[in-house]
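[1] One predicted model, sequence on top.
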Amino acid sequence: MKSLLLNTIKIAALLLVMGLSSCEKYLDIVPKGKKIPTTLADFDALLRDEYGNQRMDITQAILLLNDKFETASNLSYYKLYNANYNWDENADRIAFNNSDEGTYYNAYTAISTSNLIITNAGSATESSDADRKQLIAQAKILRALNYFVLANYYADTYEEATAAGKLSVPLILSADIGAAYTQVSIKELYDFMLKDITEALPDLRAQGATILHANIGSAYALAARIHLQMGQYAQALSAANEALKQNDKLYDWTEFYNKYKTQIEAPDQYVNAPSPMGYDFVENYSFRHGGRQYSSTEVNIRTDRATRFEQGDARFASRWKLRTVGADTYFKSITTGFYNYGGFTTTEVYLIKAECQARQNDISGAMNTLNAVRVKRILPQYYTALSATTVQDAVKLIQRTKGNELILGITPFADMRRLNKDPDYARTLTKTENGVSLSLSPASHLWTMPFPQGAIKNPGNGTITQNVNK
């Protein structure tokens, strides 16, 4: 396997220094211009490295969902893009995945940094014991979050009956180059993620040093997400409620829309309003970038994807606007700034809670929780409180809102994968592309991404088995 620290470890001597069993093995000579971390601040600098450790590239999942508009030139140039975007069952995505490795190596970069901190920050100087424990706990949450992305990208979704018998992804517990690892089962990986969270919670605080640092709320939000993915609704509901005790604020997108209404509604005007979804977003438990970590606009949205938003959705209308350029018509991004695609927000936790309430037959409670989110999104002239009479109807309404609210993050992809295993909720995606009708079956192998060729051809001190045939 490639060096997992290649893109993130800016203190190069760490590769040789960390993870050793005794102080006698530390380097006697520090490479010129480099520094061996000794203080807590040194280790903390690694955790908050936004380019290396605080971004989450899930491009292929977004393309598969058709949650963005992709240009014909990109589809022509990037064969893997085209295979996923146009649901080509015959494409050899393994052969195509020789350069699109961002998801895999970004995640394992952050995991490697987490491993380094977990192993070594306990002896950091210029800090209290509580501060050292907190940083180690934050690294465990970061590690578990990245394993969740990997598990729901490169392996089958969790099913209790089969999880112990199917392979997931490599479980790597060391930052050392050449460290041994095992490609564990799906069940083993999920158990490990929950273990990391359980161990971390006692040492976390209500607030971290920055919004990049995990806190109590983000740990419970991650636990709720994982338990929901496992179909453990009581545990997910309990964790969601604990997260909401830490923060239950919801941003009012109707107010944002009214504030910028003139420029949003002006014909042929695409002046960018500031994104409210950045570091100081009121809904944040913790923040993490998507594939990019610099201030920018969002991706553009397909016109058929836009139809799945509710009428009067101020959140959608505040972020995208219909535009035609040449032969292309799409919804163009009209905000600029930063976007919390990879962290945790109260909206996700509210909607996890709503689904868990519905699954446990508290349908009215589920609808109340769902409507608490919707009333902050749907413009008053369009808003009507939703109701449901069956669990299935309630879950479908919740998922409609959740898929729209969390668009461009990993959650809609993970949700659809788990729901596709249930005939009550499985859904075939359809579209028309260049006059051709296309569809994506709930049972398609395309829902699992192939490991990149770099990982397969250079596995290091372990073995990796592809989880798909193409």
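    Yep, it's here. Note that the structure is predicted; figures quoted are calculated from it, not measured. Numbering: from 1, shown residues only.
[2] from here on, contacts and neighbour counts on C-alpha atoms
    OK.
[3] who's in contact with whatever helix or strand Ala61 lives in?
    Secondary structure from DSSP states H and E places Ala61 in helix 59-65. The contact list for helix 59-65 (CA atoms under 8 Å, 6 or more residues apart in numbering) reads 68, 70, 81, 84-87, 103, 153, 291, 408-410, 413, 446-447, 449.
[4] List buried residues within these.
    Listed as buried from these are 68, 70, 81, 84-87, 103, 153, 291, 408-410, 413, 446-447, 449; burial here means 16 or more other CA atoms under 10 Å.
[5] Figure out the helix or strand that Pro380 lives in.
    Under the criterion DSSP H and E, no helix or strand holds Pro380.
[6] for comparison:
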Amino acid sequence: MKTTYIKISLLSLFSMTAIVASCSKLLDEKPNQSITTINTLKDLQGVLRQPNMISFGGLVNIGADQYVHSNSAYSTMAINFQNAYRWDKDALFDIWSGAYRGIYAANLVLTEMERIKEGTEFERNDLRGQALFFRAFSLYQLTQVYCRPYGPDAQTALGLPLRLTPNVEEKISRASLQETYNKIIGDTKEAIGLLPLRNIAINLPGKISCYGFLAKMYLSMREYSEAEKYSSLYLAESPQLLDYNTLDTLANPSIPRINLESTFDAGMTSVSTNAVVTANPILIQSYHTNDLRKKVLFMINADGSAVFKGSYFRSVSNQGYCGIATDEVYLIRSECLVRLNRIEDGLKDLNYLLVRRWKTNRFTPVQTTSKEDAIQILINERNKELIFRGTRWSDLRRLNEDGANISLSRTINGVTYNLPAKDNRWIWLIPAEVINLSGIQQNER
């Protein structure tokens, strides 16, 4: 029996119906695309290597505080961007479909591999590991937007619909947050046992990128021993960092497209429909004069405003990056070591990173014996290093779970909009079409 795979447009169609109970109306639409028959592992690899297989909407960046819009820039934005920018209680912004497109593709590969028996053990393991990772990675991105932060109530808090087959007609409700995180971790750990250390392309995962992903996962869960464990496994295999002294700070971009720090390449859409994204002046002012990141990551205009140019995403220099990179893993391990009362070891990692970000012979190593001071320094450095990586939103959410009580505010046309620390708007609404078609529970407002 042959299985038919309809290219890009049908995957997009499935992504819109990824959790629906009845999607016959949508499935009746006939895409005007070629049809390829899946009969080989090469065909299945093609499913996972489609453009934007892992590319997410920028909600995790839109809600955070790393950028600002002028009144004039705000007025030219699409309505959904405006609503998200001011954290409107009814703001609807769809990254659900893109993520579930990746989940559908991964499920298709995992299912069809049971039918297709060709290939060596290495080839089959590699392909299965890729699919498991892509599914886990997509689910993780969704948790940072549509679920509450991981905490003691994870057993009862709402997670995601765990769709594990390509059958879009199957009715699935939202799992608990604990079940969702368990699935993400389980898939990734299984992938580690299947994948090569590095893969043949930067947009395909290997063991190293799985280690880095688990370090991110466990940090978001505030499980610091596990996050330290996987960050150390990563850094044992991929410790190299860029020395910003070797980069052309006047170039756009300054970050080379072939970037030795990026071990898994994945991008996010911009935080605006405008081409130019202006950094938050408070962030720009936080860089020391000798800190090269200010000029490597931003173009500084005559008026002092700064435009982002420093994405690690290899395709677009001003687009968000949500892949796995070594600089972030050093910061993860550094924070975990400090939180585990190994302050000196944690600051050693931080200083190893920062000396490669400052002008040669101008950096004074960070020193403190205060755990609280060290943590605050690390949070500030994460904000300065990981620009438009989606990490700032996740950091603020997890810090508030620990009682940091961080609120955000924006002023637009003289009106100030606030996002208090305990507000439900730290969890975005699931797109209305998904709710209407599937009947799954919407997030509270």
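    Alright, I've got the coordinates. Because the structure is a prediction, the values reported are computed rather than measured.
[7] related to what we said a few turns ago, tell me which residues in the helix holding Ala61 of the first structure are buried?
    Quick answer for helix 59-65 of the first structure (16+ other CA under 10 Å): Thr59, Gln60, Ala61, Ile62, Leu63, Leu64, Leu65.
[8] Counterpart of Ile343 of the second structure over in the first structure?
    Aligned counterpart of Ile343 of the second structure in the first structure: Ile363 (TM-score structural alignment).
[9] Quick one: neighbours of its match, just the number.
    By other CA atoms under 10 Å, 24 other residues sit near Ile363 of the first structure.
[10] I figured it hits Val391, correct?
    Yes. Between Ile363 of the first structure and Val391 there is a contact under CA atoms under 8 Å: 6.5 Å.
[11] about what we covered before: how far does the helix holding Ala61 of the first structure sit from the chain's center?
    Counting by CA atoms, centre = their mean, to the nearest Å, helix 59-65 of the first structure is centred 12 Å from the centre of its parent chain.
[12] Please name every helix or strand in contact with the very next helix or strand once past that helix.
    Later in the chain than helix 59-65 of the first structure, the nearest helix or strand by DSSP H and E is helix 72-77. Judged by 3 or more CA pairs under 8 Å, 6 or more residues apart in numbering; DSSP states H and E, the packing partners of helix 72-77 of the first structure are helix 79-85.
[13] Give me the mean deviation of the helix it packs on from the second structure.
    Superposing on the second structure places helix 79-85 of the first structure at an average distance of 3.3 Å from its equivalents, by mean CA distance after the TM-score superposition for the first structure.
[14] which residues sit against that helix?
    For helix 79-85 of the first structure, using CA under 8 Å, 6+ apart, the contacting residues are 60, 63-66, 74-76, 88-89, 91, 93, 96-97, 100, 446.
[15] Then stretch 238-254 of the first structure?
    For stretch 238-254 of the first structure, the surrounding residues in contact (CA under 8 Å, 6+ apart) are 206, 216-221, 223-224, 281-283, 285, 314-315, 318, 346-347, 349-350, 352-353, 373, 376-379.
[16] Compute the first-to-last residue distance for stretch 275-289 of the second structure.
    End-to-end distance for stretch 275-289 of the second structure, by CA to CA, to the nearest Å: 27 Å.
[17] Go ahead and name everything in contact with that stretch.
    With CA under 8 Å, 6+ apart as the test, stretch 275-289 of the second structure has contacts from 65-69, 271, 293-294, 305-308, 318, 383-384.
[18] Return the distance of that stretch from the chain's centre.
    21 Å.
[19] Equivalent analysis for stretch 57-72 of the first structure, please.
    On CA atoms, centre = their mean, the centre of stretch 57-72 of the first structure falls 14 Å from the chain's centre.
[20] Please consider this matter closed, and thank you.
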